[in-house]
Every structure is written in structure tokens, then in C-alpha cells.
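Student: model the following, please.
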Amino acid sequence: MAMKLSQLLKRIDNKRFSSCGFDRDIVSICSDSKAVRPGALFVAIDGAKAKGSEFVAEAVIKGAVCIIAPLHTPSPVSAEMPFITFPDTRYALAVAADEFFGHPSGRIKVVGVTGTNGKTTITYLIRSILREAHFSAGILGTIGSIVKDTLIPALNTTPGAIEVQSLLQQMIDAGCHYCVMEVSSHGLDQKRVEAIDFTAGIFTNLTQDHLDYHIHLENYFLAKAKLFTALSKDAYALLNLDCPYGRRLVGMTQAPVVSFAIDSDADLRATDIKLSLDGSEFRLRSKEHEVTLSTRLIGRHNISNILASVAFSLTQGIGLEDIAKAVTAFSGVKGRLEKVCSADRNIFVDYAHTPDALENVLRILRQLSGGKLIVVFGCGGDRDRLKRPLMGSAAERYADTIIITSDNPRSEEPKDIAEAIASGIATKRYTIILDRREAIYEALRKAGSNDTILIAGKGHENYQIFKDKKVAFDDIIVAQECLRALGSHGST
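Tutor: Next comes the predicted model:
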């Protein structure tokens, strides 16, 4: 596959040719100098730790035939090679990648889901509804990308601009009608989805997270809002009106708004809610529809996720019969309030890694549990430090027993992270067990019959990241191993 440089750059205005603008055949696009091969266009992107211009010389040595770099980057190349400077190389990369792959989002319907919590569950539920209605759908998200039925592991919730466009093209080649993708605040801020024409944008909620990157909550919100300000009049904005930030978005998009809520007036509402540890039931109400929906998903937050999925599905003309079948059959997503098999205890693994997510899960388990509620959790290293005491406070409000442990400490000392979490616990006693396996074992050992244990923070992840290594670790597998070691019997 090759494309003329002039074709790739035709939508990029204000570019400056510092060297001769000979037209070249471009066989690939790269922003990572390690991936450059002969015939590549290399786009220099400034990162948090290094400037992209530092890697231009390496890209040239490896065979790049054109360079796009930030303004004022000195040209290290010969007069025969096009060297282009541009004010925003992230934008240039997104547009060039979109052009290189033939604007895939014009040939597949792309649904963007953004918000602090709920994105993964919504993307998977929408895919299930689409499949029930005989549409093929791919997924881009936290757990990975699904092209047809093939799972491709993910490094980021929202992949880089080149990978996003490549995956969209792969989905088209595989016969997919839709791509349902999680759109992170980082992905929006870094223009990874800049050139995508979204069929719909879904907003779940916004609470504290990623302030190590965004600094202020308002910046975090404005990054999320970019998905909706970019929607066309032909798209749909599906907004959660139970969240004040969702209400703000109503006036920030030109797309038609379809709202959903549990506690607020909205186009779609859930009433008559019945919750249990085996699932939920509620009455879905709108001007046109009223139906009872049953689900295996647990908790009010999952009812909100279902409302978002139903709201989108209705905009696509999918009937309530197909929607209800898919919602009833949907068993959930790996690591999202996933139940670990145990004869006498309720053991759940959940990805909750923000104060709001942890509080939501603990609140519902507190309401539905008959015995003690035990929580095991930590916080990731090199990430938002301000949320750590808030996580401790959330645990204190609902749990009877609190065990603080490690959760991807990265370059930080696990003990320092644990103590920061503990600083938010004012009255209840807690235990710090830095070894996550030992912490899970102790939680199960302490649990008696009918007690509930929540192992939070990692969910679907099957690894632990330390300062100098990445090791295999799966909360579900470890919990099962600990149960076997205990003979499936804890002690009170």
C-alpha cells in the first residue's frame, strides 16, 4: 500500500516546507522512530519525557522519506528530502493517518463512549445488542480491540491515531458494520481520534481521575467534552443527566441529544428498580416505550450503563425485542463485578480504581450483603496521587474490614502509596499487606459464611507492574488459588 505525499497532506493547512517539496510515495506512517522502515513518513511528536525532534535523525537513517516536525525544528536532512514543519504535529498525524487508510470512519459507523466509569461495560453491551440485531461490531477499549471475533491486547484505552485508523480498516475488511470504542480523555487531548467522524458520542459520568495529567477537574471535563463539540448535526449525543457534567454537555454540542437518567428527568428513565447479588430488574420508560428489563448485571451504576446502551440502540432503529434479549443474556465484562465461584461466600473482582467507582461498588455490596463486607484494594503508582486518601475514605464509609495492598506501584514505593490511602481513613482500623496475593488470602481467610469480599482495582488485568519488572497476576485466578489453599473455608 502506497500513497503520494501530496495526497496525504492535502487536508493539512499552514504546513511549511523547509526542504524541497518533491512528491514521494509513502508506504507507511510512523510516530515511533523504532517502527520506521524504508518509504515511511515520520511524524515527530513531543511527549512528556522527550521531544519528537530528537528522533528525526534516527528515522532518516532507518529510511524515512519525509519528516513532519514541530515548528522551528532545524532540518537535519538533505535538500532532496521533504522536511515539513507544522504547529500541531499530533493533528497532522491524525489527519495523515486518516487519509492514508482512506477515511475509514466514513465507511463504518463509529460510536465513541467517554466518561470516568462505565465505558467498557457499555461498549460490550452495545456490541451484544448490535449482534442480536444482526449487525457485526468491533470494539476498541481498555481490555483490547476486537476485530470480528479476534481479541488484540491493548496498551492504552484509546490507541494512537495510526493504530486507531488501522484497526477501523481491519474491522471494515472483516465485515463489521460498527466500531464501538472507548474514548479516553488522554486520547481526546492528544488528538488520537481527531479525524474520526463519530456516528454517536456517549457520556457516562465524570468524577476525579487522571489529575496527574489534567491537573484540574475542569481540564479533565473539557478534554472529555471535545468528543461532543466535534459531533456533526447528523450524529447523536447520548448524555447522562444524573451527572452535572452531562447536563453541561447538552448546550455544548450541535448533535441531537438523547438523554438518560435514573434520578433526573430525561428521554429515557429507569424506575421501579430491584437489585440483588444475582442481577437487577427495572422499568424502562420513555415517551414511546415502557418495558421491564432484567439483567445479570449488579448495581444502579450498571442500570445507568444499560440506559446508555439502550438509548444508543434506539437511535439506530433497533427494536426493543432485540434490545431486551441482549440485555437479559449479557453476562458482563471480565473484571467488572465478576463473581468468583465460592460455595459459601460472595467474592467479587472489580476494576474500580477511582474514588467514585469504588464507592459505587461498595455501596451496592453493602446494601445487598447479609454478612460482613471486606475490601482489598490499592492505587496505581505514578498516577493521580490526590485520589488516594479519597479511596481510603470510600472504603471506610462502607467496608467492615479494609485491607490496603499494592496495585501496579510502578516506580513508587508500595508502602508510600498504601500510607497515602490510609491517610483518608479516620476512624476504622485497617491492615496494610503490600503483597497482593497475601492480602487476598487474608481477606478470604477472615471471611465467614455469607460474608462478601471485594477485590478492587485491577479487574481484567493479568499483571502487576513494579519498578523493575512486570509480573503475571490475575485477581480472579489468585482468589481461586487462595480458596483452594484454604480448603474453601475461611474463619470468622
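Student: from here on, contacts and neighbour counts on C-alpha atoms
Tutor: Will do.
Student: following element in sequence after the longest strand seen in the chain, please.
Tutor: When the chain is scanned for its longest strand (criterion: DSSP state E), the result is strand 268-276. Tracing the chain past strand 268-276, the next element assigned as helix or strand by DSSP states H and E is strand 279-285.
Student: for that following strand, buried residues please.
Tutor: Neighbour counts over strand 279-285 (16 or more other C-alpha atoms under 10 Å) mark 279, 280, 281, 282, 284, 285 as buried.
Student: one more to put side by side:
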Amino acid sequence: MLADVTVQNQHGPTDVPVQALTLDSRQAAPGVVFFALRGAATDGHHFISNAVAQGTSVVVCEDLPAVMEPGTAYVQVPDSAEAMAHMAAAFYGHPSRSLQLIGVTGTNGKTTCATLLHKLLRELGYHAGLLSTVQNQIDEQVIPATHTTPDAIRLNELLARMVAAGCTHACMEVSSHAVVQHRTTALRFVGGIFTNLTHDHLDYHGTFDNYLKAKKGFFDSLPKTAFALTNADDKRGIVMLQNTAARRETYSLRGAATFRGKLIENAVHGLHLEVDGREVQFRLIGVFNAYNLLAVYGAAVLLGEDSSEVLTVLSGLLSAPGRFEPIVSEKTHVTGIIDYAHTPDALENVLDTIADIRQPSQQVITVVGCGGNRDGAKRPIMANLACQGSDKVVLTADNPRFEDPLAILSEMQAGVKPQDLAKVATIPDRREAIRAAVLLAGPGDIVLVAGKGHETYQEVRGVRAEFDDKKVLQEMFELLGK
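Tutor: Model prediction:
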């Protein structure tokens, strides 16, 4: 297990049988390797003594403790997270080497691209796995997801389960956090997809440049046997390819590219695109989905699939849950749209899509909030964008986490221009905010509930309470006779 790990110091026997790996000292036991990781909130080194007290066989750490028990092996490494990635891959038999593993990174579109590619591969007859923000899947078996990209131990375990189940392919989202924290280190990818890069996660990365470097780091690590497929229409798209050893491929709706698309129509019934010279009608809506479809098409062709068959299958697929997901009231034909848009760019894309498909008589009522303990700079921008693209706006709580919801809303209100004040209501309670939006809607109007998408909870002061935007919106349609 230490073959690919840089070991600085070693104390105690390391030729011990290993039964499990953990980064949680509470799960430490004989036969278990404990990794002391430095996190944003806690430092695993503080829990080494706890793990040893529970009988852990091996401790992997960056700083050796002052007192080392003779019955425990201590392995000092430059980076515990990187060592964990290599050891986890080895422990589970390097499962990524037995799969056609494709990673999708970018600010928006990761979930949709990974989900569509997974659906496409399964429709083409392959056994395939999925690792996404919404859910993980081993063929048809659904496994709840807790992170966009799981930690290296969980990640390799899931990939190993896919191999054991007979999967030949796996599609996964690769978050910027995952790259920086070495979660994907030691995995072998056959391809990577870049969607776009906009304002997000600056609370973690500090600067936009650091965020860009994190995304680019994924492509820098791809082997020469892989493909790197990037969005040529995004101003950072080509930057992603600058240092990669992989084959450089592009997709575009505007200019020359390996995979060329042209938007013919964006309507309520779907997208009409020309893809590499062939006209295709898709069920998905919105220019942002045109890019997602083009990325998935390109990736499938680069995997060796027949382009005509790929387009035929893609034309019948729907997106991931909570991604521009419509709900229509049978009585008044009010259209509700649930979307995960939680960045300025994503919200603008959704509102632009609604503007393209709405009728002149339809009002757009938008419910939107911003998460707590996250990048605060986008809060006034989100409120301003909501006002620009909507007839009425209800500002509300998203996942406040450990922040005061009223303080978050105050920062959002700062982005509302004087001329827009009359069309904005602020209702901290998200259920009441959705109720108010439905009451404001007349027959045929559009209610956009943005920010949480597929999530089925609301996180307030460390507690996750059940909350599903889709269920609440449906409930309000029925309750209010809409």
C-alpha cells in the first residue's frame, strides 16, 4: 500500500494486516489505518491519541506525535490526503484502472453532464456507474450522495463496487475541492470534460485565480492516453488545456471546434440543434443545456461510440433532478421550475432560458436565496439578477447553515436597485416564500424556485431539516388551488 507514497519517517511495524481505512478516529480499531488529515475546520492530528486508544494499527500523519505507542505503526508523510488517495486506491485494487472513468469539472453543468453521460452509456448497453451531487449509482442501484466528490476512501470503495458489479464505465463530477484535497489523486481517467468557470467557492479557494488553478489541476493530471474536452466558448476553456498531456479536444456553439453545434430553436418543448451537420430535436431546454448536450455527445464519440447512435439516444433523454425541472399546475397552468442555480451565472442562464420560452402575457416570479458560510460577494449580484429577469422576486433563506438568515438577506437586498424595490418581497421562511410566490402567480405564469434543486433538506445551525422545493411547490399548488 505504501508503494506510491513518499514516506519521510516510519516507526513501528508496517507489515500488519489491514482490514479497513478511515479518517474518522471514532472508526479506528485493530486492523484499521487512521489518516490524520488537516481540514478547514478540524485537524486530524488532534485525534491521533483517540485512534491509538481504540487500537488502530497504523497512523498516517504529517507530524509525528510526541509520544508513540510501541504497538502502533506511525508513517510520516508530506501530505496525509495525498498519501490516503494512493493507499486507498491500492487497498481497493486500483478500481479506476478497470473502468472507463470520465470526470466532469466546471462551475455549472457538472451534474447534468455526468448524469446524461451515465444515462447515455446505459442506453447504449453498458453497465455504468455514476458519482454525482444528486446521487451515486452502480448501474440501477442508487446510493445517496453526501458530497459532489466523495473522500478518497469512499471514492475508491464505490469504484471497486462498480467493478465488482460488472461496470465497464463510470462518470463522475470532479469538484475543485476534490482536486485540491487529493480526492481524485491516484485515479486513472480516460477523459475529462470542462463545462465553464464562473464565480463560486471563493469562500474556500480565497481568489478566483486559485479556483481556476484547482479546476485546471484536474486537466494537468490527465495522462496522454486520455482526452481533455473543453468548452471553447468559455473564456477559460482553452486555459484548461495549456499544460495537459491528454489529447486536446473542443466543443462550441459559436465557432470552429472538434464538435460543432448550432442553435436552431430554444422552445418550451425542447432544443432544436444542428450537431456536426445533423439536425436533432432534444427534450432539454435552454442554451446552457445545448452546451451540456454537446459536451456529452463529444465525450461519447471520443469514447469510440457511433455519432449517429449517440445523437439518437441523447434526443430522448431528460436531465438530472432539480435541473430546470418543470411542474405544471393542472388547474391554472402555472408552471413551476425547480433549479439548482446557486451562482450568478447559473441564475442568469435559467432566467435567460425562461425569457426565451415565455409568452408576453406570462409573469415570472422568482424565489431565490443564498447559502450561509459561503462566498458572500455573490449575494447582491444574485438579487440584482433576479430583479432583472423577473416581474416579481421573493428573497428568502437557502441553507443558512451557521449564519443569521436575516444578515444574508440584508446583503442580498443591497443588490436591489431603487427602481426594483416595489417588486421585491423578503420572506425568510422558505416555505412561506414559496407560498407567497404561488399566490402572486396568475393563470399561466411561471414560478422559478432557485438555489436548492435536488436537495431534500434545509440546513440551519448545523441541523438538516427535511425540505424539498419540489414537494413544497406541489403542495402549494394543491393547497392554494393553483
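Student: quick check: TM-score for this pair?
Tutor: Scored against TM-score structural alignment, normalised by the length of structure 2, the superposed chains reach a TM-score of 0.96; 475 aligned residues with a C-alpha RMSD of 1.2 Å.
Student: who does the longest strand of structure 1 touch, helix- and strand-wise?
Tutor: Here strand 268-276 of structure 1 touches strand 257-261, strand 279-285, helix 300-315, going by 3 or more C-alpha pairs under 8 Å, 6 or more residues apart in numbering; DSSP states H and E.
Student: what's it in contact with?
Tutor: Residues from elsewhere that reach strand 268-276 of structure 1 (C-alpha atoms under 8 Å, 6 or more residues apart in numbering): 258-263, 280-286, 298-300, 303, 307, 311, 368.
Student: mind doing that once more with 6 Å?
Tutor: Residues outside strand 268-276 of structure 1 that contact it (C-alpha atoms under 6 Å, 6 or more residues apart in numbering): 260, 261, 262, 280, 281, 282, 283, 284, 285, 286.
Student: how many neighbouring residues does the closest residue to residue 387 of structure 1 other than its chain neighbours have?
Tutor: Nearest non-adjacent residue to residue 387 of structure 1, counting by C-alpha to C-alpha, 6 or more residues apart in numbering: residue 355, 6.5 Å away. Residue 355 of structure 1 has 20 neighbouring residues, counting by other C-alpha atoms under 10 Å.
Student: for residue 30 of structure 2, same thing?
Tutor: Neighbour number of residue 30 of structure 2 under other C-alpha under 10 Å is 18.
Student: how about it, what's its partner in structure 1?
Tutor: Under the alignment (TM-score structural alignment), residue 30 of structure 2 maps onto residue 38 of structure 1.
Student: thought its match was touching residue 63?
Tutor: Yes: under the criterion of C-alpha atoms under 6 Å, residue 38 of structure 1 makes contact with residue 63 at 4.0 Å.
Student: sorry, back to before: can you list the contacts of strand 268-276 of structure 1 in JSON lines and add distance to residue 46 of structure 1?
Tutor: Below are those laid out as JSON lines (distance: C-alpha to C-alpha, whole Å):
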{"residue": "260", "distance to residue 46 of structure 1": "39"}
{"residue": "261", "distance to residue 46 of structure 1": "40"}
{"residue": "262", "distance to residue 46 of structure 1": "43"}
{"residue": "280", "distance to residue 46 of structure 1": "47"}
{"residue": "281", "distance to residue 46 of structure 1": "49"}
{"residue": "282", "distance to residue 46 of structure 1": "49"}
{"residue": "283", "distance to residue 46 of structure 1": "50"}
{"residue": "284", "distance to residue 46 of structure 1": "47"}
{"residue": "285", "distance to residue 46 of structure 1": "48"}
{"residue": "286", "distance to residue 46 of structure 1": "48"}
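Student: quick one: list the elements packing against the helix or strand where residue 237 of structure 1 lies.
Tutor: Counting by DSSP H and E, the secondary-structure element that holds residue 237 of structure 1 is strand 236-240. Under the contact definition 3 or more C-alpha pairs under 6 Å, 6 or more residues apart in numbering; DSSP states H and E, strand 236-240 of structure 1 sits against strand 200-203, strand 257-261.
Student: who's in contact with the counterpart of residue 63 of structure 1 in structure 2?
Tutor: In structure 2, residue 63 of structure 1 lines up with residue 55, judged by TM-score structural alignment. By C-alpha under 6 Å, 6+ apart, the residues touching residue 55 of structure 2 are 29, 30.
Student: distance of residue 55 of structure 2 relative to residue 75 of structure 2?
Tutor: In this view, residue 55 of structure 2 and residue 75 of structure 2 are 16 Å apart by C-alpha to C-alpha, to the nearest Å.
Student: same check, this time on residue 362 of structure 2
Tutor: From residue 362 of structure 2 over to residue 75 of structure 2 (counting by C-alpha to C-alpha), the distance is 64 Å.
Student: and for residue 342 of structure 2?
Tutor: With C-alpha to C-alpha as the criterion, residue 342 of structure 2 and residue 75 of structure 2 are 41 Å apart.
Student: next: residue 27 of structure 2.
Tutor: 19 Å.
Student: next: residue 60 of structure 2.
Tutor: 5 Å.
Student: go on, residue 400 of structure 2?
Tutor: From residue 400 of structure 2 to residue 75 of structure 2 the distance is 40 Å (C-alpha to C-alpha).
Student: identify the residues contacting stretch 140-156 of structure 2?
Tutor: Stretch 140-156 of structure 2 is contacted from outside by 85, 88, 89, 132, 133, 135, 136, 137, 174, 183, using C-alpha under 6 Å, 6+ apart.
Student: contact partners for the aligned partner of residue 267 of structure 1 in structure 2?
Tutor: In structure 2, the residue paired with residue 267 of structure 1 is residue 258, using TM-score structural alignment. Applying C-alpha under 6 Å, 6+ apart, one finds that residue 258 of structure 2 lies in contact with 249, 250, 251.
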